[in-house]
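Asker: how does the following fold in three dimensions:
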Amino acid sequence: NRADGFASDSVTVLDPAAGTLTFLSEAAKLAVEEFVSRYGEGGKENFIKEHILKNFYAFELMMAPYTVGHLKMSFLLEELGYRLQDDDRFKLYLTNTLEMEELAQTELPGMASLSEESHLAGKVKKEQPVLVILGNPPYSGVSANRGKWIDDLLKKGYTRSDGYKDDGYYQIDRKPLGERNPKWLQDDYVKFVRFAQWKIDQAGEGVLGFITNHGYLDNPTFRGMRQSLLNSFNEIYILDLHGNSLKKEKCPDGSKDENVFDIQQGVAIALFIKKKGEKKDCKVYHSEIWGLREEKKYDWLLKNDIKTTDWRKLSPKSEFYLLVHRDESFLRSYEKYLKITEAFPLNSVGIVTSRDSFVIDSDKEALKRRIRMFRDEKMPDELVKQTFNLKDKSNWKLKVVREKVRKDEHWEDSITKILYRPFDIQWVFYHDNLIERPRKEVMRHMMEENLGLVSVRQVAEGIFNHAFVTDNIIESRVTLSNKGIAFLFPLYLYSDTDKKETGNPNKKRSLGSTMMLFEPKAEYTIKKPNLSPQLVERLTCQYKKTPSPEEIFYYIYAVLYSNIYRTKYAEFLKIDFPKIPFTKDYKLFSKVAEYGKRLVDLHLLKSVELDSPVAKFQGDGDERVEKLRYDGGEKCVYVNRSRYFEGITKEVWEYQIGGYQVCSKWLKDRKGRRLFLDDIKHYCKIVTSLQKTMEIQKVIDNIYPEAEKETIEFENK
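Answerer: Alright, predicted model coming up:
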């Protein structure tokens, strides 16, 4: 709002991640153009010396772009009519923006000392008010910038110039964020945004303009960041350029969407405006561009500006404070449903082995042979490393681990089943010393007779189909989503007085051999339901009887398989765990639960409905999986030239669970291997299960709308 724009003598500009000064060069050119258009060429040289050289700042960490940046600015100023004098310098400093400590005295041949450079940069960081901060900060999920100052700025907040206490990015609505793994808040671009926000808050007014990774716009981990930005600024303009190949983004019409850069991560341009003295609610405006890079995005960006953009006004609100447009027509009712993390209080992401090819195998005996070789004292460590492609890490040394596994006389008890991918049960050597993240606090309950719901927190692409069931532990990528890994929600929790008498910690007891009482306040000697007291009490009060844990589980499972539910709440299922509508009608609850049980039995491949498979294995010759080919006319999938499964409809072939095309994925994971009799039977059952699943989904959809008419309201934490 300055009359002279960038040419105003009160405007100070900073690029905190300057590179070769691409952004600041354009700002300098614009400032000179604005000055000349108003006041003529006569004072241009003096304007550059008194304004550009004094009020334009830049920070760069790397020596090469720093050097090029100085040369680039020197050439630019000469083009604009100003030759740098001996006592002139452009204020591009060699420094780490995210560190406040200044360097000790160190001389570089032919240059001013690094300590002097660091001192001058430090004065700008700490003392110089900056009204405009712009640039394209680096994106790095694994940040090397771990300094205390920026970490405190992110986590502890600060007091603004107006006296308001900012809570930082790890708080939401004055409470801890509660994220199990908030690592994305450590991304470098987040830290640069935080630095820029802090500088403008200290000045009391200003504009921040960055092009960055667009993940912070809607990812739940960033909700504290979004709230903080909303509290700091008066206006926010978001232009989402999309282009996220990691999310497999496509244009709304299904055509190709490209990134404006040669990167996989989608990006967005954001303008954050802070007006002096104003404390009104932040106004948020959003727009987006889809399509090809050259023909659509570059062309549009060249022809448009903030005034010609078709902005949509947003109203971000608790708990997510989203900076993207969402269809919120069903939000009011959806917010009153029960989140699955509230229904099943104890839950966890799946295990991470960091060495799947060594500790996981579809053949139990093959896995045993590997572990025996690993334990064999006669095999040198180097040979074991080469044979099994095992590498030492900072927290994992092969020599030490081998010794520990050798000492374990009951090592075979650590071999157990694992749900590796949908319908893909394998064997894992579930040993503390060979599993990177064993998630024992949750997975130990799946060592017993149990049911577990598998789902995700977010869905990056496509419609939600990320619900499955297991009676074993799970691997973290049992579902596919680049926005997070699979979560497991066990139905029952077992006491620690588990199997000490048997000496076999991985041998499952049958349900018949356990004691279980199901009353919300009862004492459990062996196991208890992993269901929230709020849920059980509300259902008991409404239904005048207490549903069994299994009934509740089946009901939830059926809802998650309703196509109506998945479509209606698609926008909300993209950003957080599913919320479940519980009908007030017990008869309807029971009916839905019945279909949920059928689905569970089908997906565990335990249903009698699988006794008459719809698919059959045909042809002659080798059963080895080579090149897959689906023939829609024949309703066959060929595993090689002569062998094929018949009876597979196009709908079944394309059916997805957890982001995977099930029929294709299961076979692809066995490429190069021979299909044995059990494999053939298993695949025929998978096909039949999916066929039956689609039939049941249609029935559920016939009664689901009735279940939503009158629902029990819950308070989600």
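Asker: CA atoms for contacts and neighbours, from now on please.
Answerer: Fine.
Asker: please point out which parts of stretch 426-439 sit buried.
Answerer: 426, 427, 428, 429, 430, 431, 433, 434, 435, 438, 439 (16 or more other CA atoms under 10 Å).
Asker: gap between the fifth one and residue 402?
Answerer: Using CA to CA, to the nearest Å, one gets 15 Å for the distance from residue 430 to residue 402.
Asker: distance between stretch 565-575 and the chain's centre?
Answerer: 16 Å (CA atoms, centre = their mean, to the nearest Å).
Asker: contacts for that stretch, please.
Answerer: 218-220, 326-328, 330, 334, 457-460, 463-465, 559-560, 578, 704 (CA atoms under 8 Å, 6 or more residues apart in numbering).
Asker: residues in contact with residue 657?
Answerer: 422, 465, 466, 467, 468, 479.
Asker: for the fifth one, which non-adjacent residue is spatially closest?
Answerer: So the one you mean is residue 468. residue 454 (5.0 Å; CA to CA, 6 or more residues apart in numbering).
Asker: burial count for the one you found?
Answerer: A count of nearby residues for residue 454, using other CA atoms under 10 Å, gives 25.
Asker: confirm it sits in a helix?
Answerer: No: with DSSP: H, G, I helix; E, B strand; the rest coil as the criterion, residue 454 is strand rather than part of a helix.
Asker: mind listing what it touches?
Answerer: Contacts of residue 454 by CA under 8 Å, 6+ apart are 466, 467, 468, 469, 470, 486, 487, 488, 489.
Asker: swap in residue 227?
Answerer: Residue 227 is in contact with 172, 321, counting by CA under 8 Å, 6+ apart.
Asker: so it is in which element?
Answerer: Using DSSP states H and E, the element containing residue 227 is helix 223-232.
Asker: which residues touch residue 595?
Answerer: 554, 555, 558, 696, 700.
Asker: checking it next. Helix, strand or coil?
Answerer: Going by three-state DSSP: residue 595 is helix.
Asker: quick one, strands of the stretch 101-250 of the chain?
Answerer: 132-135, 158-159, 165-166, 171-172, 175-176, 206-213, 235-242 (DSSP state E, counting those that start in this stretch).
Asker: gap between the second one and the chain center?
Answerer: Spelled out, it's strand 158-159. 29 Å.
Asker: what about residue 392, how many neighbours?
Answerer: 10.
Asker: got the contact list for the closest residue to it other than its chain neighbours?
Answerer: Closest residue to residue 392 apart from its sequence neighbours, by CA to CA, 6+ apart: residue 398 at 5.9 Å. The contact partners of residue 398, taken as CA under 8 Å, 6+ apart, are 381, 385, 390, 391, 392.
Asker: to compare with the earlier structure, here is another sequence to fold:
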Amino acid sequence: KQMTLSEEFFRENSEGVMRQKRAPIRVIIGNPPYSAKQGSANDNAQNLAYPILDGRIAETYADKTGATNKNSLYDSYIKAFRWASDRIADNPEGGIVGFISNGTWIDGNAQDGFRACLENEFSDIYVLNLRGNQRTSGELSRKEGGKIFGGGSRTPITITFLVKKPAKVGHKATIHYHDIGDYLTREQKLELVKKFHSVDGRSLDWQIIEPTERHDWVNQRDGVFESLVPMTPDKKFNINSKSFFIVNSRGNETGRDAWIYNSSKSSLERNIDTTITVFNENSGLNKDEIDYDETKISWTSSLLEKAKRGESLLYSDDYSFALYRPFFKQNVYRGVGLTHRRGQFDCFLSGNLTNKFICISGLGGTKDFSCIITDIIPDLNVLNSGTQCFPLYWYEEKKVIERSLFDDDTNNEKYARRDGISDWILKEVRKRFGNSKAITKEYIFYYVYGILHSPQYRERFAADLKKSLPRIPIVDNVEDFMAFYKAGKALAELHLNYEQVPPSPDVESHITDAVFVEPTADEPFGYTQYDHYSVDKMAFPKVRNESGKLVADKSRIIYNSNITIENIPAKAYEYVVNGKSAIEWIMERYALTQDSKSLIINDPNTWSREHSNPTYIYDLLLSVINLSMQTVDIVNSLPKLKL
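Answerer: You can find the predicted model right below:
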């Protein structure tokens, strides 16, 4: 046959490759790369494509998954598993694959098909979970323990052995699992691995896992969850959907947060002007001619496609407020072209229209489920793993009118207001409680917010809520329904109006006297009042505990060199949203930062100046301390769920 170019010019190498491919391989051992993708479109260096291998993943792992987003199945280490599994399968005598790899596949939502294939393709599977997931926070992060590879490593690590025995073909694999344990340092973990010595060593106690029908190995889902009513519609805007809501949306995904968000509107306007100018200068150029300087622009695939087509971006004065992180509001640019994925927010919030959104954690998160409500645009990462947002209303241009039974038009000349809550669930709830006309869709909206805060609900369905969007129970009696509604509405009013919550009378502030400076037209409060209340980075003071170790004293917060807040109750830290307390979100986000790539500075103190309120951040911290305690009290008053 005709030789290929590589066979002709690299004959010795090609012959070696062909010998290797023909050789029967029984053992494959490795530490496959964990690279998921390039860092950003600015890298201009896409990962290599392997069409045959990608095809094998498509017809096996991807074909058997129930997840919508399958991108993670094409990560490098998953490709290594697919290649090794196929290479071993060619050997009629069986074999072993041994990998040290990223461990998120054990419990990943999109990896259910991957696990299903492992069950079918191998005889025995041994998984040693070394933990170390540092994409978590707080107590969960401390439980994960030391990072196996140190440095910037953030992913959990597993040691996996896949055993293929020809005699057991056609039988499901026996899955042997061992979790290394909580709170262990890197050194302690490695010492244990050394002591284990072998998969059949006496010091290694394997747990035999029985996978569920949905191929859960650990954190197995509760069968009761499937009997509850889904929050999410089967299809967006289906007014006949048998779900609580007829539409939902992911949060605002800009693809270039440092450019699109800022505490200062004037800084944001300059950033937008810069990036639009640079885009228009590069539009129509060849890929290799484009300026990828990240201090000038942040490219995404959608923006590169626009440039490829030679399009221009037009500046618009379309600015709004957004909830970037819990209780952290920023200015956001909404002009067409610069937001990577806008979701459904053009029909949720347009012009002077108002709305409310229940925001929940997305799928496959590493943090516990949480929710928050807002009346402004929520960012994709307000909550964990791609925030999902459920509106009280959605809006339709009046030229296209398809009214449902319970809809009312607003006075807005351009839009008709439609309900986010389905007609079906309103009828179901009313029927459950004697066809009570007193129950409205707004009652159901706040009822959902109350249920989502229930400790029993979150604990019982913790595993389900990481792998599925919520399903909501309809309680047995109207008294409990009304209790959840009232609690949900109280929580909503508290969380929506978080800036207006008065400070707790028990929390004390120690403030040094400010030196007065005569106000001017530019500085109506005087320079020093702004300076006196400005923040750089809030912190907890350190104290020594009984064992002499320095620990954070969370009863006090050093606001700045002029102000200390004291007597903060421990209860205030019990209100946790997206992995940390609401108080610590304020401390983290209201800090002077500079983006490492764009070098854009985000100074939260500029918000205070542009809103003529020098004490805004100080007042906000005190408000959130009180809000947290009130939230804990309301949650503790919820009825017990009978599930």
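Asker: superposing both, give me the TM-score.
Answerer: The TM-score (TM-score structural alignment, normalised by the length of the second structure) is 0.74; 550 aligned residues with a CA RMSD of 4.0 Å.
Asker: and the furthest pair within the buried residues of stretch 426-439 of the first structure?
Answerer: The widest separation within those, taken as CA to CA, falls between 426 and 433 and amounts to 19.5 Å.
Asker: residue in the first structure paired with residue 26 of the second structure?
Answerer: By TM-score structural alignment, residue 26 of the second structure lines up with residue 131 in the first structure.
Asker: just checking, that match touches residue 202?
Answerer: No: between residue 131 of the first structure and residue 202 there is no contact, the gap being 10.1 Å when judged by CA atoms under 8 Å.
Asker: intersection of neighbour lists for those two?
Answerer: Contacts common to residue 131 of the first structure and residue 202, judged by CA under 8 Å, 6+ apart, are absent.
Asker: near the equivalent of residue 101 of the second structure over in the first structure, how many other residues are there?
Answerer: Mapped onto the first structure by TM-score structural alignment, residue 101 of the second structure lines up with residue 212. When counting by other CA under 10 Å, one arrives at 23 neighbours for residue 212 of the first structure.
Asker: swap in residue 592 of the second structure?
Answerer: Neighbours of residue 592 of the second structure under the rule other CA under 10 Å: 15.
Asker: what is the equivalent residue in the second structure for the residue nearest to residue 468 of the first structure?
Answerer: Aligned counterpart of residue 454 of the first structure in the second structure: residue 359 (TM-score structural alignment).
Asker: residue 12 of the second structure and residue 157 of the second structure: what is the separation?
Answerer: For residue 12 of the second structure, the distance to residue 157 of the second structure - CA to CA - is 38 Å.
Asker: which one's more surrounded, those two?
Answerer: Between residue 12 of the second structure and residue 157, residue 157 has the larger neighbour count (other CA under 10 Å), namely 22 against 11.
Asker: got a list of what residue 374 of the first structure touches?
Answerer: Residue 374 of the first structure neighbours (CA under 8 Å, 6+ apart): 384, 402.
Asker: where's it, which helix or strand?
Answerer: helix 364-375.
Asker: could you count how many residues lie near the aligned residue in the second structure for residue 650 of the first structure?
Answerer: In the second structure, the residue paired with residue 650 of the first structure is residue 570, using TM-score structural alignment. Neighbour count of residue 570 of the second structure, defined by other CA under 10 Å: 10.
Asker: once you drop chain neighbours, what's closest to residue 570 of the second structure?
Answerer: residue 555 (6.9 Å).
Asker: distance of the one you found relative to residue 539 of the second structure?
Answerer: Relative to residue 539 of the second structure, and taking CA to CA, residue 555 of the second structure is found at 11 Å.
Asker: report the buried members of the contacts of stretch 565-575 of the first structure.
Answerer: Looks like the contacts of stretch 565-575 of the first structure have 218-220, 334, 457-460, 463-465, 559-560, 578, 704 buried, using 16+ other CA under 10 Å.
Asker: what comes up buried for stretch 499-518 of the second structure?
Answerer: Buried, per 16+ other CA under 10 Å, within stretch 499-518 of the second structure: 499, 501, 503, 504, 507, 509.
Asker: let me fix that: stretch 130-142 of the second structure
Answerer: Result for stretch 130-142 of the second structure [16+ other CA under 10 Å]: buried residues 130, 131, 132, 133, 134, 136, 137, 140, 141, 142.
Asker: mind giving me a markdown table with these and columns for distance to residue 229 of the second structure?
Answerer: Below are those laid out as a markdown table (distance: CA to CA, whole Å):
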| residue | distance to residue 229 of the second structure |
| --- | --- |
| 130 | 37 |
| 131 | 34 |
| 132 | 35 |
| 133 | 32 |
| 134 | 34 |
| 136 | 30 |
| 137 | 31 |
| 140 | 30 |
| 141 | 32 |
| 142 | 35 |
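Asker: give the contact list for the corresponding residue of the first structure for residue 76 of the second structure.
Answerer: Alignment note (TM-score structural alignment): residue 76 of the second structure maps to residue 188 of the first structure. For residue 188 of the first structure, the contact set (CA under 8 Å, 6+ apart) comprises 137, 138, 139, 140, 141, 143, 145.
Asker: tell me where the stretch 201-350 of the second structure has strands.
Answerer: 207-209, 229-230, 249-250, 261-262, 319-325, 328-333.
Asker: how about these, which one is nearest residue 16 of the second structure?
Answerer: strand 207-209 (41.3 Å).
Asker: what range in the first structure matches the closest one?
Answerer: Under TM-score structural alignment, the match for strand 207-209 of the second structure is residues 312-314.
Asker: off-centre distance for the matching stretch?
Answerer: 25 Å.
Asker: list the buried residues in that stretch.
Answerer: Here stretch 312-314 of the first structure shows residue 314 as buried, counting by 16+ other CA under 10 Å.
Asker: tell me how many other residues crowd the aligned partner of residue 232 of the second structure in the first structure.
Answerer: Counting by TM-score structural alignment, residue 232 of the second structure lines up with residue 341 in the first structure. When neighbours are defined as other CA under 10 Å, residue 341 of the first structure has 20 of them.
Asker: how about the helices in the stretch 451-600 of the first structure?
Answerer: 533-543, 549-560, 563-568, 570-573, 586-603 (DSSP state H, counting those that start in this stretch).
Asker: highest mean neighbour count out of these?
Answerer: helix 549-560 (a mean of 22; mean count of other CA atoms under 10 Å).
Asker: just want the angle from it to helix 533-543.
Answerer: 90 degrees (axes from the mean of the first three to the mean of the last three CA atoms, to 10 degrees).
Asker: against the second structure, where does helix 549-560 of the first structure fall?
Answerer: By TM-score structural alignment, helix 549-560 of the first structure lines up with residues 441-452 in the second structure.
Asker: quick one: the matching stretch to the first structure mean distance?
Answerer: Compared with the first structure after fitting, stretch 441-452 of the second structure deviates on average by 1.7 Å (mean CA distance after the TM-score superposition for the first structure).
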